[in-house]
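Enquirer: Pasting a predicted model and its sequence here:
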Amino acid sequence: MTSPAHTSAPYDALLLLSFGGPEGPEDVLPFLENVTRGRNIPRERLEEVGEHYYLFGGVSPINQQCRDLKAAIEADFAAHAVELPVYWGNRNWTPYLADTVRQMRADGIRRAAAFVTSAYSGYSTNDQYLEDIERAREEVPDAPVIDKLPVYCDRPGFLEPFADAAQDALNRLPEDARLVFTAHSVPLDQPNRELYVAELETAARTVASKAAPGKPWDLVYQSRSGPPTQPWLEPQITDHLEKLSGEGVRAVAVVPIGFVSDHMEVKFDLDVEAAERAAELGVAFARAATPGNDPRFAALPRHLLADAT
């Protein structure tokens, strides 16, 4: 690693930028309204999705996971003499990004690097965060410059925790278990969708080669939303479980390769919906952990900052 002064230049802060989530039942519908603003989603659909959160007390895990990751990044910085403050802002819930940018300006921050809790290219996974940054800066006069750090789906700090977790999930199942990677589905007409899929395939291939060399694997999708008439990436995880069951597969290890932490779309769409469908089909099911605040993942911002200098 480079020296602390070189590592931090030209930045004087790190911004942890995430999606956000409700932290109580009263937050759920306002949060979902924020997420879907401008998309004309019927109220009934919001209430239906809200039930997923109410199963967990109206609390999404994502905010606490961000607190834990922020603390882990700060610990990694301290251990490597990187003297940068770490801020945290969200797209859709408190702490809102614009409020964080306002605090950064008040603290005298002039230029920050943003580490986003999304590892891939694509519109919703990368470009939309760039738009969020610019929108927040427009709200704050004399806002600091904020540069988003590059996508990191090919980095060891992201892939190695997944490889260990995939191996752990396989160890909980019979030897002939199928390895199934999942990621958030997106509309087929979404900008940069092809690059998103290519990066997912490469990441899944890398993890599979480390966790279970030679074992067959699949890449499928989850958490689809939007009108049924709009084509999205397929197959969906529950449909794929049915297909595998029909082919005689009796156990699956599911690796949420598209996610960096166990937030709601992992906890409900996999741990509840997919697990229940697998049980109905008589298929043993184990879900691999996401990187979360694994020290290797928490070190990624430091490595990305070093590469940026």
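Expert: That came in fine, so what should we check first?

Enquirer: CA only for contacts and neighbour counts going forward, please
Expert: Noted.

Enquirer: Please, where are all the strands along the stretch 51-200 of the chain?
Expert: Taking DSSP state E, counting those that start in this stretch, the strands of the stretch 51-200 of the chain run over residues 86-90, 111-116, 145-148, 178-184.

Enquirer: Okay, one more to line up with it:
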Amino acid sequence: MAEQHDPAPRDPAPYDALLLLSFGGPEGPDDVVPFLENVTRGRGIPKERLKEVGRHYFLFGGVSPINDQNRALLDALRKDFAGAGLELPVYWGNRNWAPYLTDTLREMVLDGRRRVAVLATSAYASYSGCRQYRENLADALAALEAEGLPLPRVDKLRHYFNHPGFIVPMVEGVLSSLADLPEDVRAGAHLAFTTHSIPEAAADSSGPVAEHGDGGAYVKQHLDVARLIVDAVREETGIAHPWRLVYQSRSGAPHIPWLEPDICDHLEELHGDGAPAAVMVPIGFVSDHMEVLYDLDTEATAKAAELGLPVRRSATVGADPRFAAAVRDLLLERAATERGKVVERCALGSLGPSHDLCPIGCCPARSERPAAAGADSPYA
């Protein structure tokens, strides 16, 4: 499997900056409830309930690992760009915690940046993983407009779930986790590919309208990634491990159908069926943030121990240099396209490269809100 595609030419024009756009997370106990208030704004959730929800964070000193992981990714991107001779500044802004997106965009404008490529730390199509970030961009641009500042054009880079720079590090993580299992259970280990559960209705309407239906683009993309990893592991080991796509981190009302099965329920099922071991593979997450740290490393691992089921959790991509190189690839690919060039787009699997511009009806909003960086953007 080729590890990455080296694009040519190496010209970032028309872009004069890259923005790393992420979710954000608390960095101390006093941040937890204000952070959760940001995440749940408009839903009328009482503060006492937020304290209960925040117990996962308090178990880890009130600190989410996501901000440090984004700092590591920023450093990896800057080193990769410099090593490739790409003189392009990289900024970082969050949806729900400092550095806030609006503050970062303001800084970029004051630095003279006018054409910005945006990398969201979500690899797949969904409302929360794509359109909501585009809504956040529109909100930030509206705030700058109200301040009388010139507005940069922002272009969100395409989904990268099937880029080799995202896939290959995860394959190596699975191989390492399998090797770490006791030898007598290794060959029969099941692979549990995990991602964030979302409401079934949101999944069914994810991606362009043509892809709406049972699970939508969200499920299709995850299944394609899982198959790529399974095939690569089989090529390396000669073993076709049984596998399934499962879900974690459900947070919605119990009467609303969400994607299932949950990882803990799946581990119980595997144990009941006599599976000798399992590797949890968090393909839905770019880095080891709270959903991975608590839902897999804490809760699911405890469930496996209770069952007596040997289990390992494979690594996310994080700040792997190959992922940083993939981001450079995506940036230069989009830049060349914006200059009117026809470029080869690197993608593995059966789905091909994703679209550059989210079409109308793609991952529709829960309510009418403007979204930037799409065909329906009010900011051309």
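Expert: Yes, it's here. Here the structure is a predicted model, which means the values were calculated and not measured.

Enquirer: need the strands of the stretch 51-200 of structure 1 in TSV with distance to residue 207 of structure 1 and mean neighbour count, can you?
Expert: Listed next are these as TSV, based on distance: least, C-alpha to C-alpha, whole Å; neighbours: other C-alpha atoms under 10 Å:
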stretch	distance to residue 207 of structure 1	mean neighbour count
strand 86-90	29	21
strand 111-116	21	24
strand 145-148	25	18
strand 178-184	10	23
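
Enquirer: TSV please, covering those strands and showing distance to residue 249 of structure 1.
Expert: Formatted as TSV, those follow (distance: least, C-alpha to C-alpha, whole Å):
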stretch	distance to residue 249 of structure 1
strand 86-90	40
strand 111-116	36
strand 145-148	42
strand 178-184	7
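
Enquirer: Ok, which of these comes nearest residue 41 of structure 1?
Expert: strand 178-184 (18.8 Å; C-alpha to C-alpha).

Enquirer: Give me the contact list for that closest one.
Expert: 170, 200, 204, 208, 215-224, 237, 249, 251-259 (C-alpha atoms under 8 Å, 6 or more residues apart in numbering).

Enquirer: before we move on, back to that, so which of the strands of the stretch 51-200 of structure 1 comes closest to residue 284 of structure 1?
Expert: Judging those by C-alpha to C-alpha, what sits closest to residue 284 of structure 1 is strand 178-184, at 10.1 Å.

Enquirer: Please state the offset of the closest one from the chain centre?
Expert: Distance, stretch centre to chain centre, for strand 178-184 of structure 1: 14 Å (C-alpha atoms, centre = their mean, to the nearest Å).

Enquirer: follow-up on the earlier one: show only the entries of the contacts of strand 178-184 of structure 1 found in helices.
Expert: The helices, defined by DSSP state H, take in 170, 200, 204, 208, 237 from the contacts of strand 178-184 of structure 1.

Enquirer: related to what we said a few turns ago, residue 12 of structure 1 is nearest to which of the strands of the stretch 51-200 of structure 1?
Expert: Nearest of those to residue 12 of structure 1, taken as C-alpha to C-alpha: strand 111-116 at 5.9 Å.

Enquirer: Next, the mean deviation of that closest one compared to structure 2.
Expert: Strand 111-116 of structure 1 differs from its equivalent in structure 2 by a mean of 0.5 Å after superposition (mean C-alpha distance after the TM-score superposition for structure 1).

Enquirer: Pull up the aligned stretch in structure 2 for that strand.
Expert: Aligned by TM-score structural alignment, strand 111-116 of structure 1 falls on residues 115-120 of structure 2.

Enquirer: Farthest pair within the ones in helices among the contacts of strand 178-184 of structure 1?
Expert: Largest separation among these by C-alpha to C-alpha: 170 and 200, giving 20.1 Å.
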